[in-house]
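Student: sequence-free structure coming up:
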């Protein structure tokens, strides 16, 4: 179903649970096109991107430049999968090997065993907070749920879905549900039962807008969406700049830089959006001069 991407918020069971949901179909399709992703890579990255947005939205919403980075490093054929999501709804991603040899792999097998690193930050101030868990092999949503339980000690559930069709990404999105401290065991059990009974999220998203998807999943537990003023648009946006592209070159040794200088310069390609930055010999010479200073 063609709908603009967005993040929404709500409450369930008389305010005992907070609910954040995202429709990310266009953002994931944009990533597929820009990064030339295979279906399994689009599935994995789409789930990771949606998860990063949901986690970012759990942060202080008044600080719009806060972000969450999810870095999946597994031994599967996709290699490293990275997703950056911001409180303001910007998201981007990267897959080390976007076209694995086996096209029939599911997203979890394609990532494999390894680790999930979660980075939360507020640029430019302060050092980012980093946490890491081992991948459990039960899915990206389950791994993010385990991270939330470990890092925040709050009963949480994460649902993620991506549906690929022959012509691209048909639907993508996710929901995170968190219990407040006063939530009862009976209320938690009711939410868990609704999640078990709900149809696959990606199937719902193909047919319904995100507002109706959440209402369907949480039917019978008094779900209410918060005022539309809390709804924000989501877009695939890369924050790369020329200065950021130059920064890694400054870390190279003089021998590597002089080799580039002899070749007349070098090119840096952003792994998130494919934008190309050309750096001439004079700019590289300036870097060697800084090393000598």
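Tutor: Cool, got the structure. Note that the coordinates shown come from a computational prediction; the quantities given were computed from them, not determined experimentally.
Student: contacts and neighbour counts: CA atoms only from here.
Tutor: Fine.
Student: longest helix anywhere in this protein?
Tutor: For the chain, the longest helix by residue count, based on DSSP state H, is helix 39-57.
Student: what about the nearest residue to residue 4 once chain neighbours are set aside, how many residues close to it?
Tutor: In space, residue 4 comes closest to residue 26 once its chain neighbours are excluded; the distance is 7.2 Å by Cα to Cα, 6 or more residues apart in numbering. Residues lying near residue 26 (other Cα atoms under 10 Å) number 22.
Student: quick one: the strand or helix carrying residue 26 to chain centroid distance?
Tutor: According to DSSP states H and E, residue 26 maps onto helix 25-35. Put simply, helix 25-35 sits 12 Å off its chain's centre (Cα atoms, centre = their mean, to the nearest Å).
Student: another one to put next to it:
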């Protein structure tokens, strides 16, 4: 545990692809912050997504690692958007303690039309649908799922609505993505991706202080309530909202320095960073088990020239099986 003092330069920074838990005791705020670099590049590079899709995937990965690294048990967090827009599916999952993977599905023609018309905001690409958070603790346990409508201009706004409705913990989410254009060692132009994010939550000792203004019920209800934000939470939200998107992604700023800029007057404290890695959970054994459990008709329809070929949507690894390996004995 490290107390963030003006002697910040004395500390080793977490760097890219490490989630940094933090606490601001003077504001009763706890949270997590991260900057992603090589790990995110690896995920996006293998799929070669169009730029708007890559940005959506990057934001989803940031949100997933911020939340997934807070799990206190062995399991998996799945964050998934599903809508009727050009990008009808984005999914990222975090498997404890440190594995991340992600992919997106999109309609190429619909996406091209949206780009031509300048409709590239998150809600325009995703359309109407839902954002789902699923926690899976493995066999013999029941999955927990929270769902919120895709009702917001950005993914961070949508995630904020989820926390407001489902978790009932005052929460502020910030997500940022940056595309870097430079040249490789051979002078060839290349794209590189960076992303960053922060989740800050108000967790006072007195739970009644977490009460937020009521949401509007519609039908003329203006949502006014006798309850307003706690003064400390109102101050914390303003601080988080001042973050510039460049600060979230700039490696020269770094996660700890950003936290110090925001909260040093209130006493910010950071904890041991947690590394995250681009690692898929697929395996030949798992896929062979799935294929072996297919019905005879379904299995036979997948066999081509005496073999079955399966490509993982997340990591793009292709597995080949002889028909005799998957047919029931």
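Tutor: Now that the structure is in, tell me what you want to look at. None of the values given here were measured: they were computed from a predicted structure.
Student: follow-up on the earlier one: which part of the second structure lines up with the longest helix of the first structure?
Tutor: Helix 39-57 of the first structure corresponds to residues 51-69 of the second structure when matched by TM-score structural alignment.
Student: Break down the stretch 151-293 of the first structure into its helices, ranges please.
Tutor: 185-197, 201-207, 210-217, 242-250, 254-262, 281-292 (DSSP state H, counting those that start in this stretch).
Student: closest one to residue 7 of the first structure among those helices?
Tutor: With Cα to Cα as the measure, helix 210-217 is the member of the helices of the stretch 151-293 of the first structure nearest residue 7 of the first structure (8.6 Å).
Student: so how much does that closest one differ from the second structure once superposed?
Tutor: Its aligned residues in the second structure lie a mean 2.2 Å from helix 210-217 of the first structure after superposition (mean Cα distance after the TM-score superposition for the first structure).
Student: So what's the gap between that helix and the chain middle?
Tutor: How far helix 210-217 of the first structure lies from its chain's middle: 21 Å, per Cα atoms, centre = their mean.
Student: again, but for stretch 78-90 of the second structure
Tutor: Taking Cα atoms, centre = their mean, the mean C-alpha location of stretch 78-90 of the second structure is offset from the chain mean by 13 Å.
Student: That one aligns to what range in the first structure?
Tutor: Going by TM-score structural alignment: stretch 78-90 of the second structure matches residues 69-81.
Student: Kindly check the end-to-end length of that stretch for me.
Tutor: Terminal residues of stretch 69-81 of the first structure lie 10 Å apart, using Cα to Cα, to the nearest Å.
Student: ok, now stretch 273-282 of the first structure?
Tutor: Stretch 273-282 of the first structure has an end-to-end distance of 26 Å (criterion: Cα to Cα).
Student: So residue 147 of the first structure is in contact with residue 133, correct?
Tutor: Yes. Contact criterion Cα atoms under 8 Å: residue 147 of the first structure and residue 133 qualify, at 6.8 Å.
Student: out of those two, which sits in the busier spot?
Tutor: residue 147 (21 against 17).
Student: Please say which position in the first structure residue 269 of the second structure maps to.
Tutor: Counting by TM-score structural alignment, the partner of residue 269 of the second structure is residue 224.
Student: Run through the residues that contact its match.
Tutor: Contacts for residue 224 of the first structure (Cα atoms under 8 Å, 6 or more residues apart in numbering) come out as 10, 11, 12, 215.
Student: ok so, going back, contacts made by the match of helix 39-57 of the first structure with the rest, please.
Tutor: With contacts defined as Cα under 8 Å, 6+ apart, stretch 51-69 of the second structure is touched by 19, 32-34, 36, 40, 44, 76-79, 87, 90-98, 100-104, 106, 120, 122, 155, 175-177, 195-199, 274, 276.
Student: so what's residue 199 of the second structure closest to, chain neighbours aside?
Tutor: Nearest non-adjacent residue to residue 199 of the second structure, counting by Cα to Cα, 6+ apart: residue 173, 4.7 Å away.
Student: same question, residue 93 of the first structure
Tutor: Counting by Cα to Cα, 6+ apart, the residue nearest residue 93 of the first structure is residue 83, at 4.3 Å.
Student: Could you find the residue nearest the spatial middle of the first structure?
Tutor: Nearest residue to the geometric centre of the first structure (Cα atoms, centre = their mean): residue 49, 2.2 Å.
Student: thinking again about what came up before, give me the neighbour count for the residue nearest to residue 93 of the first structure.
Tutor: Counted with other Cα under 10 Å, residues neighbouring residue 83 of the first structure total 25.
Student: Cross-check the contact I'm expecting between it and residue 91.
Tutor: Yes. The criterion here is Cα under 8 Å, and residue 83 of the first structure meets it with residue 91 at 7.2 Å.
Student: residue in the second structure matching residue 280 of the first structure?
Tutor: Aligned by TM-score structural alignment, residue 280 of the first structure pairs with residue 322 of the second structure.
Student: hmm, I was thinking of residue 131 of the first structure
Tutor: In the second structure, residue 131 of the first structure lands on residue 146 (TM-score structural alignment).
Student: correct me, but that match touches residue 130?
Tutor: No. Residue 146 of the second structure is beyond contact range of residue 130, at 10.0 Å (criterion: Cα under 8 Å).
Student: out of those two, which sits in the busier spot?
Tutor: residue 130 (19 against 15).
Student: what's the distance between the more buried one and residue 313 of the second structure?
Tutor: From residue 130 of the second structure to residue 313 of the second structure the distance is 21 Å (Cα to Cα).
Student: Next: residue 101 of the second structure.
Tutor: Using Cα to Cα, one gets 10 Å for the distance from residue 101 of the second structure to residue 313 of the second structure.
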